[in-house]
Each structure stands twice: as structure tokens, then as C-alpha cells.
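# Just need the structure, nothing else, for what follows:
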Amino acid sequence: MKVRLLWLPLALAACSPSPAPPAAPSPSATATPAPGAAAIDASVLPQYHWRLSDATDSAGKRIDALFIRADKPLSLDFSANRLNVVNSCNSITGSYSISDGQIEIGQMAHTLMACPDPALASLDDAISQRLQGKLKVTLQTGEASPRLQLVAANGDTLTFVGEPTAETRYGGPGETIFLEVSAQTVPCSHPLIPDKQCLNVRERHFDEHGLQTGTPGEWQPLNQPIEGYTHEPGIRNVLRIKRFAIKNPPADAPNTAYVLDMVVESEKVAQ
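Down below sits the predicted model:
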């Protein structure tokens, strides 16, 4: 069975370098502190994935509805003026601006995918109703992991821990490419791992409408992992990848990193 995501044409950002993380806050996200409040450096927000680590109501009780999947916690991703919710049932996005120690979130839009798990399906509402209007915002960056806290008018408090994005970790923008991953792995050589199996990949090319262009590259083993991708035998995938150059890699280590951006096509292949 072949599954092609409906947003494939929008996902194909022609194999060109991705925009670098903003060097300074955009006008819509410039933070002006209220009297006695610390300024929020909004340019820090796009440099991290913000993983939800704690959520309590006004009585200090944990909001369990926001912690449905321990392996995939809710996260926030920021761009210059957009906020995206990650790991909910549907994709959720909205505009935002920061001023006077508050973040103001515009009306959130989301896709309409049905989720069979009722608890997961209710996650969309649980997070959307807490990300609306004006919330008090604080950002702590002096620790090893920065912390972002949002407090709603009703006292609900959401605390997020920042995990560096790939652009932050690798010190610059990556190049967007598309790799087709074969349904089955192939043997590959490794000095320390006998009988090692590697992903079998080839590069693909698409135009801005999601139509294939040119000739696919040659199949070859990829002797390193793709960050964020777990291969399932028997499933062929086409992946949108961010490829980063690694500065000063250790001896015998790869000088390139591959990070999964999106699965744009998936097909179960008969054995």
C-alpha cells in the first residue's frame, strides 16, 4: 500500500539550503519588558525544540490530559512569527507576538486527521485551549537547558525545556535533499561491527509542485543513521532530509549529518 501525504507539493522546498535561524527577533516578536520584568530574547525561541516537561492548574495539580504519550511529549517549535505544536494528534499552528512580558497567540489552525485513540484525539483540544490569547511568558537561559514557562489567565502553567535544533547543534543551516529508502537494508562494511546492515538509499528530485524531476541517483548503502528516522523492514519511504556539514569531526567519524525533516511518501512492499 502506497501512501503519499497530501501536503507533498508544499513539502518540496527544492533542494536548496534552508533558511538560517533568525539572528535577531522580528518586529512581531520583539519583547518589551514590563516594569520589573526581565526582557524576553525572542530570537532564542527558534533555536530550540521546546518539550513540555510540566503542566499544572491553578491548584498545582498536574494536567494529565497533556501527557498522553511519554515517548512523544508535546513540543513547541517557533519561527520568526509562527508557533507549531508537535506530537499532538493533528498538526497545529498559529501566529504569535511577544511584548510586555506576555506572549499573544493568534487563532490556532489544525489539520483534520482522525486519531483512533480517544485520549490522543482529545490532546488537540487540551493544548489548543491553553495556547490562546495572552499568556505570561518567562524564559530562563542561564542553565544547561533553557526553560520556557507560559502562564494562562486561569493559572494553568506550562513549563517547557529547550532542546537545540539541528541548525543550532550544527552551527548553521542545512541543505534540503530527498532520499528514497529501500524497504530492505543491505550489508555494508564496518571495522568494528561484523555483518553490519545499512539503509539502502538513493537521492530523488522534485519540483515545487511535488512532481518528480530528473533521474534518481544510484542506490548505495548509507553507513550512518538518519537522526529521527526509524526504519521498518518492508516499508519503502521517501524522506525530506536536512543535510549538515559537521565541523571538525572526530577521526573516522562522518563529516556529514542527516536529520529527518518529513516523511513525504511511504509504501509497503510485498516480500
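
# When you work out contacts or count neighbours from here on, use the C-alpha atoms and nothing else.
Noted.

# which one's the longest strand in this structure?
Scanning the chain for the strand with the most residues, using DSSP state E, yields strand 256-268.

# Which positions within it qualify as buried?
Going by neighbour count (16 or more other CA atoms under 10 Å), the buried part of strand 256-268 is 257-267.

# Of those residues, which pair is most distant in space?
Looking at the buried residues of strand 256-268 by CA to CA, the two members farthest from one another are A257 and E267, with 25.1 Å of separation.

# next one: the longest strand of the chain to chain centre, how far?
Here the centre of strand 256-268 is set off from its chain's centre by 12 Å, with CA atoms, centre = their mean, to the nearest Å.

# Packing partners of it?
Judged by 3 or more CA pairs under 8 Å, 6 or more residues apart in numbering; DSSP states H and E, the packing partners of strand 256-268 are strand 2-4, helix 8-11, strand 226-227, strand 235-245.

# go again using 7 Å as the cut-off
strand 2-4, strand 226-227, strand 235-245 (3 or more CA pairs under 7 Å, 6 or more residues apart in numbering; DSSP states H and E).

# buried sites along whichever strand or helix holds I127?
Under the criterion DSSP states H and E, the helix or strand holding I127 is helix 118-128. Within helix 118-128, the residues that qualify as buried by neighbour count (16+ other CA under 10 Å) are 119-124, 126-128.

# which residues sit against that helix?
Here helix 118-128 makes contact (CA atoms under 7 Å, 6 or more residues apart in numbering) with 65-66, 68, 88-90, 115.

# ok, back up a step: and which of the buried residues of strand 256-268 is nearest V201?
Taking CA to CA as the measure, Y258 is the one of those closest to V201, at 12.2 Å.

# To compare with the earlier structure, here is another sequence to fold:
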Amino acid sequence: MLFLGKLRRFVLTSRSFVIILSLTLVACHCIESNGFDRQEQQVASTSKRQQDSSHDTKPMTLLDDIAHYQWTLIRADQQEQSATDFDQVIAQAQAKFELNGGKLTATAGCNRYSADVAMKHGHLYTSHNASTLMACYDSQTKAESTLFNAFHGSRFYLTKSSDGMLATLTQVNEDLTLTWQGQATLESLYGKAKTMFWEIDPNAKECIDGSVHCLKVRSIDYDDMGIEVRKGAWRNFKGEIVGYTHDPSLRQIIRIKVYHTPNHANDYIYVYDTAVSLEATNANF
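From the prediction side, this is the model:
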């Protein structure tokens, strides 16, 4: 009887193993059959790991808070008067800066400035400063010279909206006061994005619901050397690629950033990064 009892348990365990193995194989087949499903699940998995590890992070610093926003200059005052050198760049929302990984990047609409930054005794200090050297309008040249030099030694005062989506940053350096408006970055809201590459057919396709706004796209994978190793199946994509403008005269391969947004109306946000390849179609000839 003892032997028969062990045999029954072995049979039941074996059957359970077969059932589990079968379900696993079916699930793997479904994911592999659609490259987008596989890539998007990787995005979701990465986002989940980031959320799980967020409980172990160090206390937030002022630089961490500043890095959560993209900043646009909205006001400049010098010796309690409006700093007129900034009038044009403020009116056209050209002066911007970001912090990422201890690196500051800024522009006043012409050249781009970068520097390593550190906070000491309440002041921001820059090092390894670098800038492009393009010819600019006189108004931009004056504004960017003042702006780039002002970061070193500045004090910053940050206030946030109740939901953290918007913020105001006041920068003070001697007699110059700059006021910046911040918009929360997608990375601060949803974690680090996954980079993907899509080929986009020049011709928009009719969607299942009759809409003509679907793009025909397929995913492309590259190895570490930048060599193409795989192309996915074509599919119709109805969503929005933020920052991308479709051109029916071009066949494009673009690099996009994908954010997993479990509490958003859509599960993913797709953001255009850059064009990897552009090919003119016969429509141009």
C-alpha cells in the first residue's frame, strides 16, 4: 500500500509537470509569433524591476529633483530689472536645460553647452565645460554667453505643483536671477525607456476600424556592432509616436523610446528619438 501511494503521487506530479510545460510552450510560442509583443513585454518587465528597486534608492537631493524635469527659461532679472539680453530667447522659449547623470546640457536656441555638475555648500559648480561653436544671432550670442556662465556658482530654489508634474526653479547668481519652468520628464514618471528600432512604410494603412491613420511598421533588431540581425513582421500601428511627423515620400528606420505606463490610458508611450535611415520613394521622381 505504501508503494501504491508513492506511485499515485508520482503520477499526479508528473501530469502536473506536463501540463505546466505545455502551457509554458504555448505562451512562448505566442510571444515569439509577434515581435512587438515580445519587445513591449521586455519594456514592461524592465519598468517593473525599476519600480521594485526604487525602494532601495538613496535619499533625494536637490540635483535629483532638478533632474526630474525639463526646464524652459520664462523670466530673467538683473539688478532688479528685466535682463533684456534674454527677451528674444524667452519669447520664443529657446533657452532650456536638463540634468542627467550628473551632466548638465543647455541651449539658448543656437549652440549647445554641456558640463559636469556638483552641488557644494548650496552652490552648483561646473567642470569639464564644453560648447559647440556655431555662428548665432547677436541676441542669442549675448544670451547664451550669460546663461552658460551663470550656471557656475548659482544657488537654486525649487517649488513643485501638488502632483509633481510641474515645477518652478529660481536660479540666483550675484545680481542675475533666472526663473525656469519645469515639466516632469517621462523617465521620472515611468522609469527608464527601452530603445527600439522601427521601419516605417511610406504608405499609411487603413485601420480595422476604418481609420486611415495607421502606420505600417515593423521592428528591427541590431547587434552590439550595429549590424541588423532580425526583422519582425509588418503590422498596422494606430498609436502616436510623440515628436514624429510622417512623410509619405520617405521610407524610414527610426529609433524610438518606449515607456511602460500601467496607469495611463494606453499601456505604452512611444517617443521619436532620431532617424537611423532615410530612403526616398519613387514618388519623388
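
# Send over the TM-score of the superposed chains.
Once superposed, the chains reach a TM-score of 0.70 (TM-score structural alignment, normalised by the length of the first structure), with 232 aligned residues with a CA RMSD of 3.4 Å.

# Deepest-packed of the helices and strands packed on strand 256-268 of the first structure, please.
Highest mean neighbour count of these: strand 235-245, a mean of 22 (counted as mean count of other CA atoms under 10 Å).

# got a markdown table for the contacts of helix 118-128 of the first structure, with secondary structure, neighbour count and distance to Q184 of the first structure too?
Converted to a markdown table, the contacts of helix 118-128 of the first structure look like this (DSSP: H, G, I helix; E, B strand; the rest coil; neighbours: other CA atoms under 10 Å; distance: CA to CA, whole Å):
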| residue | secondary structure | neighbour count | distance to Q184 of the first structure |
| --- | --- | --- | --- |
| A65 | helix | 15 | 38 |
| L66 | helix | 23 | 37 |
| I68 | coil | 17 | 32 |
| S88 | coil | 23 | 30 |
| C89 | coil | 24 | 29 |
| N90 | coil | 19 | 30 |
| C115 | coil | 12 | 29 |
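
# Tell me the one of those nearest G133 of the first structure?
L66 (18.7 Å).

# Next, the aligned partner of R202 of the first structure in the second structure: secondary structure please.
Aligned counterpart of R202 of the first structure in the second structure: R218 (TM-score structural alignment). Three-state assignment for R218 of the second structure (DSSP: H, G, I helix; E, B strand; the rest coil): strand.

# Also K6 of the second structure?
helix.

# What distance do you get for it to T13 of the second structure?
Between K6 of the second structure and T13 of the second structure the distance, using CA to CA, to the nearest Å, works out to 10 Å.

# what does E187 of the second structure give?
In this structure, E187 of the second structure lies at 45 Å from T13 of the second structure, with CA to CA as the measure.

# that older thread, my guess is the match of R202 of the first structure meets R230, correct?
No. Counting by CA atoms under 7 Å, R218 of the second structure sits too far from R230 to count as a contact (10.4 Å).

# And those two? Which one has more around it.
Neighbours were tallied for R218 of the second structure and for R230 using other CA atoms under 10 Å; the higher tally belongs to R218 (20 against 11).

# which residue ranges form the strands in the stretch 101-250 of the second structure?
Taking DSSP state E, counting those that start in this stretch as the criterion, the stretch 101-250 of the second structure contains strands spanning 103-107, 112-120, 123-131, 155-160, 166-173, 176-184, 194-200, 215-222, 228-231, 235-237, 241-242, 250-260.

# Tabulate those (CSV), appending distance to A283 of the second structure.
As requested, those are arranged in CSV below (distance: least, CA to CA, whole Å):
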stretch, distance to A283 of the second structure
strand 103-107, 37
strand 112-120, 37
strand 123-131, 40
strand 155-160, 50
strand 166-173, 44
strand 176-184, 40
strand 194-200, 16
strand 215-222, 17
strand 228-231, 25
strand 235-237, 22
strand 241-242, 24
strand 250-260, 9
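
# Between those strands, which one is closest to Q42 of the second structure.
When those are ranked by proximity to Q42 of the second structure, the top entry is strand 194-200, at 8.2 Å, counting by CA to CA.
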